[in-house]
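Visitor: predicted model and sequence follow; I will ask about them next.
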Amino acid sequence: MDNYHISATDKGWELRKEGASRASKQAATKDELLRDTAMFLDGNTASVKIHKKDGTIQEERTYPRKADPRKSQG
């Protein structure tokens, strides 16, 4: 499973894969980037940590949602 981070930048927001030197996606707003992220990761399994503007983690999402280990029974 790939790990990504959504973080604020000087120009808006970016989606960056852990260890990558460049952003995979960029957008002016966090909401716009969240919509783009779902389409970008379609067909792939990934964990996305969504940060607040101050850099702290707001939430973590797993794509697709059915791959989220916290939702499994047992």
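Guide: Ah, there it is. Residues are numbered from 1 along each chain as shown.
Visitor: going forward, measure contacts and count neighbours with C-alpha atoms only.
Guide: Noted.
Visitor: tell me who's in contact with the closest residue to Pro64 other than its chain neighbours.
Guide: Among residues not flanking Pro64 along the chain, Thr45 sits closest, at 6.0 Å (C-alpha to C-alpha, 6 or more residues apart in numbering). Applying C-alpha atoms under 8 Å, 6 or more residues apart in numbering, we find Thr45 in contact with 1-2, 62-64, 67.
Visitor: hang on, Tyr4 in a strand?
Guide: Yes: looking at Tyr4 with DSSP: H, G, I helix; E, B strand; the rest coil, it is inside a strand.
Visitor: neighbours of it, just the number please.
Guide: Residues lying near Tyr4 (other C-alpha atoms under 10 Å) number 23.
Visitor: same deal with Asn3?
Guide: When neighbours are counted by other C-alpha under 10 Å, Asn3 registers 14.
Visitor: try this one side by side with the last:
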Amino acid sequence: MPWSKNDYPASLKNLPADVRNKAIEIGNALLDEGYEEGRAIAIATDRAHKSEEGTETDKTEYHVKPHDDGWQLIKEGSSRAIMVEDTKGDLLSKAKDYVTDHSGTLVIHKQDGSVEQELYDQ
């Protein structure tokens, strides 16, 4: 059931109204995408705070995803890998540096393609 201004998770109760409303909007979108409720709450709250603070920008997303030869770093919307490594661990340290240098956001996926973690302020 979608959240509303009158019916939302208790963990959003103490947020300022404008941040809570933004978190509800973001959370509903994440739930529609299939995120689990707990994960959606955490992501929505974080994004709502950043949005209200004016710190969230249209940063480019870079994804760490499985690749035929191991793991790849790929820019959102691209089909070509920026770099490929045998293991996820080997790729992550290089990917974090690359994304930091390019002022992006890093989205780390699991082997099955689902999102494991999103790192902001890269």
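Guide: In hand now; what should we look at? Please read these numbers as outputs of a predicted model, since none were measured by experiment.
Visitor: circling back to that earlier point, conserved subset of the contacts of Thr45 of the first structure in the second structure?
Guide: Among the contacts of Thr45 of the first structure, the contacts conserved in the second structure (both residues aligned by TM-score structural alignment, their matches' C-alpha atoms under 8 Å) are 1-2, 63-64.
Visitor: show the buried residues in those residues.
Guide: Tyr63 (16 or more other C-alpha atoms under 10 Å).
Visitor: and Thr60 of the second structure, what's its match in the first structure?
Guide: Matched to the first structure by TM-score structural alignment, Thr60 of the second structure sits across from Asp2.
Visitor: my read is that Glu76 of the second structure contacts Val64, right?
Guide: No: with contact defined as C-alpha atoms under 8 Å, Glu76 of the second structure does not reach Val64; the gap is 10.4 Å.
Visitor: what span of the second structure is stretch 14-32 of the first structure aligned with?
Guide: The alignment of stretch 14-32 of the first structure onto the second structure (TM-score structural alignment) covers residues 72-90.
Visitor: ok, now stretch 53-61 of the first structure?
Guide: Under TM-score structural alignment, stretch 53-61 of the first structure corresponds to residues 111-119 of the second structure.
Visitor: what's the matching stretch in contact with?
Guide: So stretch 111-119 of the second structure is contacted by 65-66, 105-110 (C-alpha under 8 Å, 6+ apart).
Visitor: contacts only, for His67 of the second structure.
Guide: By C-alpha under 8 Å, 6+ apart, the residues touching His67 of the second structure are Val84.
Visitor: do Met1 of the first structure as well
Guide: Applying C-alpha under 8 Å, 6+ apart to Met1 of the first structure gives the contacts 45-47.
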